[in-house]
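Enquirer: Below is the sequence, then the predicted model.
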Amino acid sequence: MTTPARSADRTPAVLVLEDGRTFRGRAYGAVGETFGEAVFNTGMTGYQETLTDPSYHRQVVVMTAPHIGNTGVNDEDPESRRIWVAGYVVRDPARVPSNWRSVRTLDEELAAQGVVGISGVDTRALTRHLRERGAMRVGVFSGPAVRGADEAALLARVQQAPQMSGADLCGEVATTEPYVVPAHGTRRLTVAAVDLGIKGMTPHRMAERGIEVHVLPAHTTLEQLYAVRPDGVFFSNGPGDPAAAGHPVELMRGVLERGTPLFGICFGNQILGRALGFGTFKLKYGHRGINQPVQDRTTGKVEVTAHNHGFAVDAPLDRVTDTPYGRAEVSHVCLNDDVVEGLRLLDRPAFSVQYHPEAAAGPHDAAYLFDRFVQLMEGQRA
């Protein structure tokens, strides 16, 4: 159970990591308890897009920027129908938001949607701990859950929470019914978008390019997908462990067999990796933020990009790989740690990236990838 809280309240709260380290603070958002995987986001802006990104399902997000909530909350920027984070951790929440688009405070929005948070935490120390020890399970407790609570008992409950490894979550966040995002102006192309946790800005970016987007549930069959007569197929971002997502992999293999132009983002990149026969693995603490340097190896250009992923594709950086669908290579790589950030097939019209070119909060260095998808579809049609 959760109840509303106000950031100005002194309601006590405690954050308990699965390795036993604790951080005390004050309730922020709803009062109660929540469990998830503790991860940190390095973005200094775009917190509303972060909160409503379905890829954060079952994760407790620690914001490394010290001041959060300065611009309040509006009704135009959400990336989906609700907040998806399991919990929220901030250092200094804004006392009064200041922005002409703001309609309510972040504290009020979190409380209204039952999201348990904690403020007054040394997020720098917490982030350094997660960088050293890795992302791990966490519980946030406030109000009656804290008063007189035995920390050992709280720790035991955290350690009983499910882990992210092995979690098949895309079906929990995807649409249950197909819907259409119409093209802006004249329709040039049609795309079937498989929703694994899609962000609202993604079909918007396609619609800007004259694409009519049919957003389909994660459990869509190959026959249902091709019933919309797509010029191209898109696989979205989403939460969970790609190794547990069997149906999307088989669906993508069916698309590759037909040779339809294909584009994947984030989880979609991991699904392409698995479809091609590569493995995936869990990163120590993941990439989450809007300031990650990635090199497009096909052009040599370096982009500053938006990320949200805790898993990555295990593919060789130094050679082309033969797959059941032709030759494949790593097209993009993270310059911080050499993690695979993109794949492309050399003999079929298919490519993917691990990051977010739609990037509602910015940056927009990677927006050209939607144009590359358009070129693939137009080339195939010609």
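Expert: Arrived safely.
Enquirer: only C-alpha atoms for contact and neighbour calcs from this point on.
Expert: Fine.
Enquirer: Next up, the contacts around the closest residue to residue 177 other than its chain neighbours.
Expert: Leaving aside its sequence neighbours, residue 177 sits nearest to residue 217 (C-alpha to C-alpha, 6 or more residues apart in numbering; 6.3 Å). With contact set as C-alpha atoms under 8 Å, 6 or more residues apart in numbering, residue 217 has these partners: 171, 174-178, 194-196.
Enquirer: What ranges does the stretch 201-350 of the chain have for its helices?
Expert: Assigned helices in the stretch 201-350 of the chain, in chain order: 201-207, 222-226, 246-258, 267-275 (criterion: DSSP state H, counting those that start in this stretch).
Enquirer: Second structure follows, compare the two:
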Amino acid sequence: MQKAYLILENGTIFEGNSFGAAGEAVGEIVFTTGMAGYLETVTDPCFYGQIVVQTFPSIGNYGVIADNMESADSHVKAYIVREWCQEPSNYRCEGDLDTFLKEKNIVGLCGIDTRQLTKIIRENGVMNGKIVGEGASFGLTDIKGYAIEDAVESVTCKEEKTYKPQGDVKFRVAALDLGMRNSMLAQLLSRGYEVTVVPAFTKAERIKELGVQGVVLTQGPGDPSQYTQITDELKKLIEMKMPVFAVGMGHELLAVAHGAKTYKLKYGHRGANQPVEYMATGKTYITSQNHGYGVENLALPGNAKASFVNVNDKSCEGLEYEGEPVVSVQFDPELDGGPLDTSFLYEKFEGYMTK
């Protein structure tokens, strides 16, 4: 293995080894706490522009499985693990992680203390970093100047496409693709939805022309405050009283369209073990999440109230809008991480579409 280094914008340097594609990579460093699901992680559009750190120490032991991918490509800037398995073992295995990263031209770094790196991010907040090879410059200028740009533009689909469920069609919906995961599309189809996936900047009038019964606003990467073109169209959908199911970035953009404000979380919520409390019942659900921004609890519009709250940091995890046919949550309801599932959210959305 070749020596490689991670340089943080605060000057901290970690020495490790290179795997995956050779080269350098600059990005925003974030960590994710899932014990499994590494292939879903490296193919999740929500990680666009980021260097992802896995907190679980051993990664790659069940190889690469195409059916587990959340998109056709990888969107991370680089990938960091404590150790990666060179000989995966699983009856579904179709390849190894190192080869996959090479094919996707994703720089990998292993052999560093990922626990210590995670502690630094938790204490100091999200920061930029750079992976370089032996003999490269350790300068900080390009690291400090890095910013994620054109995130949604880079991951959204280029044209409309309609997907039909295997059985009878119960509902027809449009999915505004802000960085849609394959698992969300699969969930919608499994519930009998005919889904027309449309690009993120599709006009409200075009969605109305499709004759759908509801709109799904998907997950996605980036800063929601930058996308006024999208929120302007969402305001029109609100005026139309169109039933809406909003998730992740879609939840944030819908809140901005209502007049709420968003902010960047210190180190984000990423992993399959995020506890949220449902305010209507007091029950706690263990959820999967991947986001770096949230909606400000203290700056909600008059007709909005929090429906879910994060148990750890009390941040907003869901919103209800009085008099509006809207289901809006920050977490990913198609990826339940605990014994209590959140399918009732889809049922609520379906109730709005049948009225």
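Expert: In hand now; what should we look at? Fair warning: this is a prediction, and the values are worked out from it, not measured in the lab.
Enquirer: count of residues packed around residue 170 of structure 2?
Expert: 14 (other C-alpha atoms under 10 Å).
Enquirer: What lines up with it in structure 1?
Expert: Here residue 170 of structure 2 is matched to residue 188 in structure 1, going by TM-score structural alignment.
Enquirer: Over to residue 304 of structure 2?
Expert: In structure 1, residue 304 of structure 2 lands on residue 328 (TM-score structural alignment).
Enquirer: And for residue 267 of structure 2?
Expert: Per TM-score structural alignment, residue 267 of structure 2 is aligned with residue 285.
Enquirer: Residue in structure 2 paired with the residue nearest to residue 177 of structure 1?
Expert: Match for residue 217 of structure 1 (TM-score structural alignment): residue 199.
Enquirer: Just tell me what residue 95 of structure 1 corresponds to in structure 2.
Expert: Residue 95 of structure 1 maps onto residue 86 in structure 2, by TM-score structural alignment.
Enquirer: For the closest residue to its match other than its chain neighbours, give its distance to residue 62 of structure 2.
Expert: Nearest residue to residue 86 of structure 2, sequence neighbours excluded (C-alpha to C-alpha, 6+ apart): residue 96, at 7.1 Å. Distance of residue 96 of structure 2 to residue 62 of structure 2, computed by C-alpha to C-alpha, to the nearest Å: 8 Å.
Enquirer: do the same with residue 136 of structure 2
Expert: Residue 136 of structure 2 is 33 Å from residue 62 of structure 2, by C-alpha to C-alpha.
Enquirer: neighbour-wise, which of those two wins?
Expert: residue 62 (22 against 11).
Enquirer: so where do the helices sit in the stretch 1-150 of structure 1?
Expert: Under DSSP H, counting those that start in this stretch, the stretch 1-150 of structure 1 gives helices at 47-51, 106-112, 123-133.
Enquirer: Out of those, which gets nearest to residue 307 of structure 1?
Expert: helix 47-51 (10.3 Å; C-alpha to C-alpha).
Enquirer: Would you mind listing the outside residues contacting that closest one?
Expert: 56, 68-69, 73, 77-79, 83-85, 360-361.
Enquirer: If we ignore the residues flanking it in sequence, what's nearest the match of residue 170 of structure 2?
Expert: For residue 188 of structure 1, the spatially nearest residue (C-alpha to C-alpha, 6+ apart) is residue 210, at 5.1 Å.
Enquirer: ok, that neighbour - how many residues close by?
Expert: For residue 210 of structure 1, using other C-alpha under 10 Å, the count is 19.
Enquirer: which residue lines up with residue 313 of structure 2 in structure 1?
Expert: With TM-score structural alignment as the criterion, residue 313 of structure 2 matches residue 337.
Enquirer: hmm, I was thinking of residue 19 of structure 2
Expert: Under TM-score structural alignment, residue 19 of structure 2 pairs with residue 28 in structure 1.
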